[in-house]
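Q: following is a predicted model, sequence given first.
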Amino acid sequence: MTTSSASSEAAQTAMIPQREPPVRRRGVPGWLRQNLFSSPLNSLVSVVMLVVTVMVLWPLLQWAVVQADWLGETRQACTGEGACWVFISARLESIVYGFYPESEIWRVNIVFAMLAGVIAWLVLPRLPAKGWMALFALTGFPIIAFFLLAGGAFGLMPVPTRDWGGLMLTLTIAVVGIVGSLPIGILLALGRRSSMPLVRGVSVVFIEFWRGVPLITVLFMASVMLPLFVPSEVEFDKLLRALVGIMLFWSAYMAEVVRGGLQAIDKGQDEAGMSLGLGYWQRMGLIVLPQALKLVIPGIVNTFIALFKDTSLVLIIGLLDLLSIIQAGLTDPEWLGYAMEGYVFAALVYWVFCFSMSRYSQRIERKLHTGH
């Protein structure tokens, strides 16, 4: 027997020495060990940051939860040293519905339920007919919501927009602005890259004009100056003027976001579509735009978040949104001195909606493999 065959036989019959078990990397202990305590320096930094976080958040937690007053209807119910959330609960109806007639609030609740159902259908995975639901969200839902909120048809009592306010008005402005600004922005982005000088020039002038003025100026012009340039017989609703101004303003920003995605697509993609005999709109709709929009999902959602937060600027034209209703409630002599609770509640509501949009955009990115 040769030396090589002898060593091979010994290697096959020899017992493997006992080794240490693998480090557990699953569950909460594994996550903590891998992310917070993977090394002595990392462990020290994690402990210091945890101590600082507790020192900062514990007084806030005591004020907002432990020592807070939750139940009651008047100022006399606030007897503790913490937050007086009675202010929010006592004025919750006006914060959500504004000055909408109490007997017609059921119409707003139906719209809220429909909006929640549409969002849940589009967000939850494995639900069928998402394309049809998206089409309904862009076409059918706005029409149904308009007739329910405004009334004046199908036996519903008309409710003027001056009675709209609170969270209902904030969501109305945000949804209409988001749904309207995206398609207009896509058309403007395509127009700015067009080979036709007139179309390109009009798109450039439109984009640069609306990006060059602040939104407050746009709202002021839409509310005060626009009626001076139209016939006296024509009456534009104040909310409608604000919605048009917000859509045009944010469509200019959306156009630049989409244009960045279009520039990131290689020219060969468009040329490949031309070689197949596809027309311009077929190439854009089937080949170029799907790839471009996938690349700029973070920018699009960032614009949506900025639009949602800027809905509070409609106060300048006399529309009382969520933040404005809370500020108006703070002027009530019965509730003087509780501004902190009102602003914290408004900030929490804005954060919930903005954070939800951000998380949903990240989920879409992972689903579409944007990073590959």
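A: On my side now, so go ahead. Residues are numbered from 1 along each chain as shown.

Q: every contact and neighbour count from this point should use C-alpha atoms.
A: Will do.

Q: contact partners for G371?
A: The contact partners of G371, by C-alpha atoms under 8 Å, 6 or more residues apart in numbering, come to E365.

Q: count residues in the vicinity of the closest residue to V66 other than its chain neighbours, would you?
A: Spatial nearest neighbour of V66, chain neighbours left out: G82 (7.5 Å); criterion: C-alpha to C-alpha, 6 or more residues apart in numbering. Using other C-alpha atoms under 10 Å, G82 is surrounded by 19 other residues.

Q: structure B:
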Amino acid sequence: MSDVTANIAYVRTKEKAPLPPPRRTTGVVAWMRENLFSSWSNTALTLLGAWLLYSIVPPILDWALLSATFTGTDRQACLRDGAGACWPFIDAKFDQFIYGRYPLEERWRVDWTFFLGIAGLIPMLIPRVPFKFWNALYLLLPYPIIAFFLLTGGVMGLEEVETALWGGMLVTLVVAITGIVASLPLGILLALGRRSQMPVIRMLSIGFIEIWRGVPLVTVLFMASVMLPLFLPEDVTFDKLLRCLIAVALFSAAYMAEVVRGGLQAVPRGQYEGAQALGLNYWQMMIFIILPQALKTVIPGIVNSFIALFKDTTLVLIIGLFDLLGIIQLNFTDPTWATPQTAATGYVFAGFFYFVICAGMSQYSRYMERRLDTGHRND
């Protein structure tokens, strides 16, 4: 009995607190061991990356911030020894970078166009905001008409402004947004036409897609601007910007068609058979069953096409339309700001603008992918 009593005295009545895990398996050290130094090759790449950052980042920061010029009224402020970026050039020309040569007293119309577009776009991008149908209807029907008359004028007492005076971010956004909005529905129709059972529609769709994909955008813009008027009657003319918008939309639609076609081919055959078993006709099957699944699958490809189109707007400079990059290059010739750092500063500003827009589209597409990725959940 004494032995039993002695053993009972050592029985715990409370659970002992667990020991903390080894420091090498948690925290920053564990993350570095797993991601940066997990093997000799990863270690070598980590050290190489650290050396590259050490070699590149400090000079960039020194040029853009530490040695940069932030105030001044002309080139003299940026001509000192060791001067970095000439940011007063951006400040002095900022209005031109946004509006181009749009008349100064009429620029409020551009501001209102931007405001009305943003006011309709932001609620459309937020999933939980109600009245999505009416919001989309506003962006597709009334807003383009309002924007057209606001920018061009000639009605309701507004002074007419020729598109030749447009420039900067205004032209960049007009070309990009028009191409994006027009290319997606056209691409969907072309993709459906290429998969059609009717030989005539299928061959016409294939011919359109292959012809437009077989030539570079530079050639398309050149043909639309220079060659197309030669084939029209003398009394028939089209605005140069309008010709550019049509060319960009058709060119982008050809690439969009192949992206959408990839999504259509990824939809299982059973989805088609199930829709037909429910008695749905062709368009009901496509609109309610097939296209939602196909478009969700190819969101990365669609956004990739949008980003490529947005960056390709810089090519409109070859036909005499001054987008953001074109208006920046045009201002390099201003002797008031002719310095060794002016060009680099302008290009950095343009690159930052394009990066912000493209990165924003990319991040929003990733958000939509995560939100729509419900196909394999069990809840």
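A: Happy to help now that I have it. All values derive from a computational prediction rather than experimental measurement.

Q: surely the residue nearest to V66 of the first structure forms part of a strand?
A: No: going by DSSP: H, G, I helix; E, B strand; the rest coil, the assignment for G82 of the first structure is coil, not a strand.

Q: wait, doesn't it sit right on L60?
A: No: counting by C-alpha atoms under 8 Å, L60 is not a contact partner of G82 of the first structure; they are 9.3 Å apart.

Q: the second structure: which residue goes with the residue nearest to V66 of the first structure?
A: When the second structure is aligned by TM-score structural alignment, G82 of the first structure is paired with G84.

Q: could you measure from its match over to A344 of the second structure?
A: Remark: distance between G84 of the second structure and A344 of the second structure (C-alpha to C-alpha, to the nearest Å) = 10 Å.

Q: quick one, helices of the stretch 51-200 of the first structure?
A: 86-90, 92-97, 105-123, 130-138, 140-150, 166-192, 197-211 (DSSP state H, counting those that start in this stretch).

Q: tell me which of these sits most buried.
A: helix 166-192 (a mean of 21; mean count of other C-alpha atoms under 10 Å).

Q: which part of the first structure lines up with stretch 204-211 of the second structure?
A: Stretch 204-211 of the second structure covers residues 202-209 of the first structure once aligned (TM-score structural alignment).

Q: mean distance between the matching stretch and the second structure after superposition?
A: By mean C-alpha distance after the TM-score superposition for the first structure, the fitted stretch 202-209 of the first structure averages 0.3 Å away from its aligned residues in the second structure.

Q: one step back: pull the contacting residues for the match of G82 of the first structure.
A: D62, W63, A64, L65, L66, S67, A68, T69, C78, Q341.

Q: over to L323 of the first structure?
A: Per C-alpha under 8 Å, 6+ apart, neighbours of L323 of the first structure: G166, S312, Y343, A346.

Q: out of these, which are inside helices?
A: If you go by DSSP state H, the contacts of L323 of the first structure have G166, Y343, A346 in helices.

Q: the second one pairs with which position in the second structure?
A: Residue mapping for Y343 of the first structure onto the second structure gives Y347, with TM-score structural alignment as the criterion.

Q: OK, contacts around its match?
A: Residues in contact with Y347 of the second structure (C-alpha under 8 Å, 6+ apart) are L325, I328.

Q: among the contacts of L323 of the first structure, which pair sits farthest apart?
A: G166 and Y343 (13.7 Å; C-alpha to C-alpha).

Q: thinking again about what came up before, right, so of the helices of the stretch 51-200 of the first structure, which gets closest to G30 of the first structure?
A: Proximity to G30 of the first structure (C-alpha to C-alpha) singles out helix 105-123 among the helices of the stretch 51-200 of the first structure, at 30.0 Å.

Q: angle of that closest one against helix 130-138?
A: Angle, helix 105-123 of the first structure to helix 130-138, by axes from the mean of the first three to the mean of the last three C-alpha atoms, to 10 degrees: 150 degrees.

Q: against the second structure, where does helix 105-123 of the first structure fall?
A: So helix 105-123 of the first structure sits over residues 107-125 in the second structure, by TM-score structural alignment.

Q: other residues contacting the matching stretch?
A: 99, 129, 132, 135-136, 138-139, 143, 146-147, 150-151, 170.

Q: same check on stretch 260-272 of the second structure?
A: 187-188, 191-192, 195, 285, 289-291, 293-295, 297-298, 302.

Q: change it to 10 Å
A: 184, 187-195, 256-258, 276-277, 280, 282, 285-286, 289-299, 301-302 (C-alpha atoms under 10 Å, 6 or more residues apart in numbering).

Q: out of the residues you listed, which end up buried?
A: Neighbour counting by 16 or more other C-alpha atoms under 10 Å classes 184, 187-195, 256-258, 285-286, 289-291, 293-299, 301-302 among the contacts of stretch 260-272 of the second structure as buried.

Q: aligned partner of F149 of the second structure in the first structure?
A: In the first structure, F149 of the second structure lands on F147 (TM-score structural alignment).

Q: give the contact list for V244 of the first structure.
A: Contacts of V244 of the first structure by C-alpha under 10 Å, 6+ apart are I173, V176, G177, G180, S181, V218, L219, A222.

Q: I misspoke; the intended subject was A338 of the second structure.
A: By C-alpha under 10 Å, 6+ apart, A338 of the second structure lies in contact with D74, R75, Q76, C78, L79, F89, N331, F332.

Q: for these, pick the one with the most neighbours.
A: Most surrounded of the contacts of A338 of the second structure: other C-alpha under 10 Å gives F89, at 29 neighbours.

Q: the second structure: which residue goes with K267 of the first structure?
A: K267 of the first structure maps onto R269 in the second structure, by TM-score structural alignment.

Q: what is the burial count for its match?
A: Neighbour count of R269 of the second structure, defined by other C-alpha under 10 Å: 9.

Q: on the three-state scheme, V236 of the second structure is what?
A: Three-state call for V236 of the second structure (three-state DSSP): coil.

Q: residue in the first structure paired with it?
A: Aligned by TM-score structural alignment, V236 of the second structure pairs with V234 of the first structure.

Q: what about I184 of the first structure, distance to G191 of the first structure?
A: 10 Å.

Q: show me the common contact partners of these two, please.
A: Applying C-alpha under 10 Å, 6+ apart, one finds that I184 of the first structure and G191 are jointly contacted by A255.

Q: widest-spaced pair of the contacts of A338 of the second structure?
A: Going by C-alpha to C-alpha, the pair spanning those furthest: L79 and N331, at 17.5 Å.

Q: if we can go back for a sec, tell me the contacts of the match of F149 of the second structure?
A: Counting by C-alpha under 10 Å, 6+ apart, F147 of the first structure has contacts R107, A153, F154, L156, P158.

Q: swap in W63 of the first structure?
A: L57, D69, G80, E81, G82, A83, C84.
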